[in-house]
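Engineer: Please work out how this folds:
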Amino acid sequence: MNTHKTVRQEAGTVGENPVRLEEEKTARIIEALNTDLADAYVLYHQLHKHHWNVEGAEFRDIHVFLQEAYEAVEAAADELAERLQALGGVPHANMATLSEVATVDPENEDVYDIRTSLANDLEMYGDIIESYREHIELAEGLGDHATAQMLREQLEGIEDHAHVFHHYLEDDTLVLDSASN
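Structural biologist: Take a look at the predicted model:
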């Protein structure tokens, strides 16, 4: 590892930003976005875990959907981090910090049946949806309309995925239960 270190900006600080938002306002938005970033990475890893472990008659469709979902979360996280940087902030990128800042709790390392896994995912999506709504209001209230718009666009995708999870968890299925044969 290179021992020469030149720190351009310390984590937790707010630098100048080209979008001309006041530092105090920007600091509040950066904190909110870093929370969203941390939550995104918790969700990303949980979705990826379920993608790896899904089994059963609907394996293929759920496996593909979970990949689409975690790829969408990863893209959103990248956009959040880039906006943080544009606002003069430092995006959290350390696993310990991300775990500490996240407001959602991942399930443990055990592998669960797919219905339990998807229910856990839907619960996390719901928590993230609520957080996004609060952060949209915060950004709007502080005059950061661009961040609010970015979050609105991401929220739309998050809600769409939550809707699909909800459908997967419905009772209607073409798969026959062995007890009903």
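Engineer: Please make it C-alpha for all contacts and neighbour counts, starting now.
Structural biologist: Fine.
Engineer: Next up, the contacts around the most centrally placed residue in the chain.
Structural biologist: In the chain, the C-alpha nearest the mean C-alpha coordinate belongs to residue 40, at 2.1 Å (Cα atoms, centre = their mean). Applying Cα atoms under 8 Å, 6 or more residues apart in numbering to residue 40 gives the contacts 73, 74, 76, 77.
Engineer: Following up with a second sequence; could you model it the same way so I can compare the two?
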Amino acid sequence: MSKQTSVQQEFGTVGDNELRLERDKSEQIIDALNSDLAATYVLYHQLKKHHWNVEGAEFRDLHLFLGDAAANAEAAADELAERAQALGGTPVAGPAALADHAPVDSEDEDVYDIRTSLANDLEMYGEIIESLRDHVELATNLGDHATAQILREILVETEEDAHHIEHYLEDDTLVTENAMQ
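Structural biologist: Below is the predicted model:
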């Protein structure tokens, strides 16, 4: 908890920006960015959980992929937060606020087999992809083409990671004990 007695900017407020985007438009875009930011951090933590707990015949490849996918999510979160700040907003940051703003639900704390874990990841990726597409359209319609471009770049990376998970979930991967007997 901060001991500072004055707040520079309250969360949820939007100040002026040097990007010359009107405040009402900035507010809408910042809300969208914070939603994507929160969802991306939920995804990041779930990917890290699976990165830490993966085991089995394809451990190494999956461990590396999940680490890379988590790093991609972390980089995307940074871009989203910095853009929200550039537009005069405050990026959502604390664990409780992230949970409140995320349009996705994380897996519980239990550990599941990797196929179930990846299926849960893929479901979350799908929800985030749909949200990113909606927010690209929102930013474009509001005339914020730079935010739309940032979201498009994040969308491309997010779709690529989701597509890799689809490949891992194909029938000929993720050897199980039953297949080895």
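Engineer: Quick check: TM-score for this pair?
Structural biologist: The TM-score (TM-score structural alignment, normalised by the length of the first structure) is 0.96; 181 aligned residues with a Cα RMSD of 1.5 Å.
Engineer: Kindly list the longest helix within the second structure.
Structural biologist: The longest helix of the second structure (DSSP state H) is helix 23-53.
Engineer: returning to what we had before: just the contacts of residue 40 of the first structure: which are in helices?
Structural biologist: In helices, defined here by DSSP H, the members of those are 73, 74, 76, 77.
Engineer: Show me the helices in the first structure, by range?
Structural biologist: Ranges of helices within the first structure are 23-53, 59-86, 95-101, 114-141, 145-168, based on DSSP H.
Engineer: For burial, what's the neighbour tally of the aligned partner of residue 155 of the first structure in the second structure?
Structural biologist: Alignment note: residue 155 of the first structure maps to residue 155 in the second structure; criterion TM-score structural alignment. Residues lying near residue 155 of the second structure (other Cα atoms under 10 Å) number 20.
Engineer: ditto for residue 13 of the second structure
Structural biologist: Residue 13 of the second structure has 11 nearby residues by other Cα under 10 Å.
Engineer: In this structure it contacts residue 91, no?
Structural biologist: No - assessed by Cα atoms under 8 Å, residue 13 of the second structure is found out of contact with residue 91, at 10.4 Å.
Engineer: Mean neighbour count, the helices of the first structure: which tops it?
Structural biologist: Of all the helices of the first structure, helix 23-53 carries the top mean neighbour count, a mean of 21, counting by mean count of other Cα atoms under 10 Å.
Engineer: With the second structure overlaid, report how far that one is off on average.
Structural biologist: By mean Cα distance after the TM-score superposition for the first structure, the fitted helix 23-53 of the first structure averages 0.3 Å away from its aligned residues in the second structure.
Engineer: so that helix versus helix 145-168, what angle?
Structural biologist: Angle, helix 23-53 of the first structure to helix 145-168, by axes from the mean of the first three to the mean of the last three Cα atoms, to 10 degrees: 20 degrees.
Engineer: Tell me which residue of the second structure matches up with the residue nearest to the centre of the first structure.
Structural biologist: By TM-score structural alignment, residue 40 of the first structure lines up with residue 40 in the second structure.
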